[in-house]
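**Q** Kindly generate the corresponding structure for this input.
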Amino acid sequence: MQLDKTRIAIREREPLEIYDLGLIVMRVYWWKILQALAITAVPLTLINAALLWAMEPDLVVNETAGYFIVCMTMAVVLEAPLAGIPITVLLGDALFHERPNWRRMCTGLWPVVPRIFWLIVVLRGILPGMLLLFLASLDEDFVAYGFLIALCCYSLLFRCVRPYIGEILVLEKNPVFGKKKGMITVGARSYSLHTPNFGDLLIRGMWALICIPLACSIVLNIFGIRGFVFGRWNWDSMFLYIWFPLGLWLVVAFMTVVRFLSYLDLRIRREGWEVELVLRAEASRMKEIAG
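**A** Have a look, this model is predicted:
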């Protein structure tokens, strides 16, 4: 591994360039990205289906099917940071290696799992959201449904001002609590990275709204292809439980790639990361020569 010879050129990019590069990364690593997405998306989809199973008998009613679609959408929105973790690990490895390797990627990741559970699953509302999702499915409980909407708004706001918690956890691997004096914790690292760049992060959050028309486009294309090929033009269980979540997860995968590239861009702009990589590469070469 040579730190100054990365698979993605380390330089500043404008938002449109980041999204364009995101499409290129998706094209080059599409199979690996789908594998990484499946690690979390498949079990999460099964969990969501189980939580919403109480609505199954009434899905023939359009109003219930619409309610199901909204609930499933909110579930995917809440779970997106967790679903994107394997993709982030993959891209972090692919940045410095020509061929990503799952064994190398997973090395040292196990100690980070408790931090991911606390900071991503609990504090970002995924676990409470699952409970509210189950309650909302029971006789269409609109009180739980209202709390679920509020939780989604909280999660999106938190994600807008602190978007790179996942990258800090799995790539930088900072501890939650500093056991030694001077140790940089997740909170301290998040504050130093996010707080001075609030305006920039807000603009990037606005750019991320492109995921809404993108999700609509993918889901409608899946619905249309399914209709033209198989003649199914209704919202049946197969579409609602499998094809609809699949369309949403594909958008999550793309937006995870974009967020990773935005994380690199922010570090380059604010911390001179490209200079750091060059210096570390030279130090490594000198150490090899001296050794």
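
**Q** From now on I want contacts and neighbour counts done on CA atoms only, so please keep to that.
**A** Fine.

**Q** got the contact list for residue 34?
**A** residue 253 (C-alpha atoms under 8 Å, 6 or more residues apart in numbering).

**Q** Quick one: residues contacting the residue nearest to residue 96 when sequence neighbours are not counted.
**A** Spatial nearest neighbour of residue 96, chain neighbours left out: residue 6 (5.0 Å); criterion: C-alpha to C-alpha, 6 or more residues apart in numbering. Listed by C-alpha under 8 Å, 6+ apart, the contact partners of residue 6 are 95-97.

**Q** Can you tell me which residue is spatially central in this protein?
**A** residue 84 (3.2 Å; C-alpha atoms, centre = their mean).

**Q** isn't it right up against residue 254?
**A** No - contact criterion C-alpha atoms under 8 Å: residue 84 and residue 254 do not qualify, at 9.4 Å.

**Q** which residues of the stretch 151-291 of the chain fall in helices?
**A** 165-167, 186-194, 198-207, 211-230, 237-238, 244-271, 273-290 (DSSP state H, counting those that start in this stretch).

**Q** List the buried residues for the helix or strand hosting residue 50?
**A** Residue 50 is part of helix 30-51 when elements are defined by DSSP states H and E. Within helix 30-51, the residues scored as buried using 16 or more other C-alpha atoms under 10 Å are 32-34, 36-38, 40-42, 44-45, 48-49, 51.

**Q** How about stretch 118-134?
**A** Neighbour count says stretch 118-134 has 119-121, 124-130, 132-134 buried, by 16+ other C-alpha under 10 Å.

**Q** which one among those gets closest to residue 189?
**A** residue 119 (13.8 Å; C-alpha to C-alpha).

**Q** now the closest one: how far from residue 289?
**A** Counting by C-alpha to C-alpha, to the nearest Å, the gap from residue 119 to residue 289 is 42 Å.

**Q** what does residue 183 give?
**A** 31 Å.

**Q** So which of the two has more stuff around it?
**A** Between residue 183 and residue 289, counted using other C-alpha atoms under 10 Å, the more crowded position is residue 183 (12 against 8).

**Q** one more, for comparison:
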Amino acid sequence: MQLDRTHVSVRARSLAEIGDLSLLLVRRYSGALVVGFTLGLLPWAILNFLLLGYIPINEARDGIIDEQTYYERARYVWLMCALVFLQTPIAGIFTTYYIGQAVFEERPPWATVVKACRQSLLPVLWVLGTLRGPLVAMALLATNWGGEFAPGRELFWVLVIVLWAALIRSIRPFMPEILLLERCPLRAARGQETTITASRRSGLLHSPLSGDLIGRYLMTAIIVAALALGVFYGIMAVRGFLSTEWNWTLHLGSLPISDVQLLWLPLALWIVAGLSIFMRFLGYLDARIRLEGWEVELAVRAEALRQFGTESSPVLSTPQAENVA
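**A** Coordinates of the predicted model:
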């Protein structure tokens, strides 16, 4: 492994450069998006269908287009967008690990990726699944499954969870990389109080750059939202030209199907969510370069590897963690 010969030039970048490079990475590592992100999102997409699918199914079965129909569509769109937003970091764990290794190595086998992510599954489920809201929101929506619109649970509390997740992710965006790539534990083992835990590492990485991270997060959110709209309406245009059906309900003979809500809307959201994983990873590299002089560290470690032939510490481990070890 040549640590100073990465597939991505290790240098500080502006947000515009990060966005441009993320598109290039998607082309270079398309498997990370097509295979890895699909593996990660599939269980969440199935759960979302089970939680929310009854809304468009009931709407199509009634076959009536009235004011209530538009309220139900707005309800479904809001809840689906909220769930995909909350689930994106945890759905992208395979992609995050894959591109974190592929920057330095030729594409790692997916069996290795899955095995490595499985080892961090419990911390990931706790931090990205519980503390950052997706499992909480899904449990909340499950309490109203099959019922009519509940403003308290489906609007107020889901909005609170989304805002909480947005706040945490704006000031602590790189927790997936800390858990999956740097392998920081949630708690220090007894007798090893000097170990760099995930919370401590998060503070070391994020606190000095908090103002810049918040600004970048807001700009990225605007870009991602615009991309999601563009992808969705692009899919709708192709669907309309191919089927000559411009309504949200597609009729197969006498059978109405809400394909837009059940398939095309989630697909558009997940496509853009996958791109956001690449943008976040490049932001993580940029933060380490600006804060820790990571490009210098890689050059020194690469020379040590060539001279002595050993490299025992993880490529993406923290300098502080290495000193403690």
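
**Q** where does the TM-score land?
**A** Remark: TM-score between the superposed chains equals 0.95 [TM-score structural alignment, normalised by the length of structure 1]; 289 aligned residues with a C-alpha RMSD of 1.5 Å.

**Q** Which among the helices of the stretch 151-291 of structure 1 is found nearest to residue 75 of structure 1?
**A** Closest of the helices of the stretch 151-291 of structure 1 to residue 75 of structure 1 is helix 244-271, at 9.7 Å (criterion: C-alpha to C-alpha).

**Q** and the closest one, how far from the chain's centre?
**A** 7 Å (C-alpha atoms, centre = their mean, to the nearest Å).

**Q** So which bit of structure 2 is it matched to?
**A** On structure 2, the counterpart of helix 244-271 of structure 1 by TM-score structural alignment is residues 265-292.

**Q** Buried ones in stretch 217-232 of structure 2, by neighbour count?
**A** 217, 220, 224, 227-228, 231-232.

**Q** So what touches it?
**A** Counting by C-alpha under 8 Å, 6+ apart, 170, 264-265, 268-269, 272-273, 276 sit against stretch 217-232 of structure 2.

**Q** would CSV of the residues you listed with distance to residue 285 of structure 2 and neighbour count be doable?
**A** Converted to CSV, the contacts of stretch 217-232 of structure 2 look like this (distance: C-alpha to C-alpha, whole Å; neighbours: other C-alpha atoms under 10 Å):
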residue, distance to residue 285 of structure 2, neighbour count
170, 16, 21
264, 33, 19
265, 31, 21
268, 27, 20
269, 25, 22
272, 20, 21
273, 19, 26
276, 14, 21
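
**Q** now, the most widely separated pair of those residues?
**A** For those, the maximum inter-member distance is 28.2 Å, found between 170 and 264 (C-alpha to C-alpha).

**Q** about what we covered before: against residue 267 of structure 1, how distant is the residue nearest to residue 96 of structure 1?
**A** With C-alpha to C-alpha as the criterion, residue 6 of structure 1 and residue 267 of structure 1 are 15 Å apart.

**Q** Among the buried residues of helix 30-51 of structure 1, pick out the one closest to residue 238 of structure 1, please.
**A** Residue 238 of structure 1 lies nearest to residue 49 out of the buried residues of helix 30-51 of structure 1, by C-alpha to C-alpha, at 11.2 Å.

**Q** give the contact list for that closest one.
**A** Per C-alpha under 8 Å, 6+ apart, neighbours of residue 49 of structure 1: residue 241.

**Q** that older thread, now check the residue nearest to the centre of structure 1 against structure 2: what is it aligned to?
**A** That one, residue 84 of structure 1, aligns with residue 92 by TM-score structural alignment.

**Q** right, and its match touches residue 43 too?
**A** No - taking C-alpha under 8 Å as the definition, residue 92 of structure 2 is not a contact partner of residue 43, at 11.9 Å.

**Q** re earlier: count the neighbours of the closest residue to the residue nearest to the centre of structure 1 other than its chain neighbours for me.
**A** Closest residue to residue 84 of structure 1 apart from its sequence neighbours, by C-alpha to C-alpha, 6+ apart: residue 256 at 5.7 Å. Using other C-alpha under 10 Å, residue 256 of structure 1 is surrounded by 22 other residues.

**Q** and the buried residues of stretch 217-232 of structure 2 as a markdown table, adding distance to residue 61 of structure 2?
**A** Shown next, in a markdown table, are the buried residues of stretch 217-232 of structure 2 (distance: C-alpha to C-alpha, whole Å):
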| residue | distance to residue 61 of structure 2 |
| --- | --- |
| 217 | 41 |
| 220 | 39 |
| 224 | 33 |
| 227 | 32 |
| 228 | 28 |
| 231 | 27 |
| 232 | 24 |
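
**Q** Just the closest of the residues you listed to residue 84 of structure 2, please.
**A** Looking across the buried residues of stretch 217-232 of structure 2 and measuring by C-alpha to C-alpha, the closest to residue 84 of structure 2 is residue 228, at 11.6 Å.

**Q** can you pull the contacts of the closest residue to residue 83 of structure 1 other than its chain neighbours?
**A** Among residues not flanking residue 83 of structure 1 along the chain, residue 40 sits closest, at 5.1 Å (C-alpha to C-alpha, 6+ apart). Listed by C-alpha under 8 Å, 6+ apart, the contact set of residue 40 of structure 1 reads 82-84, 86.
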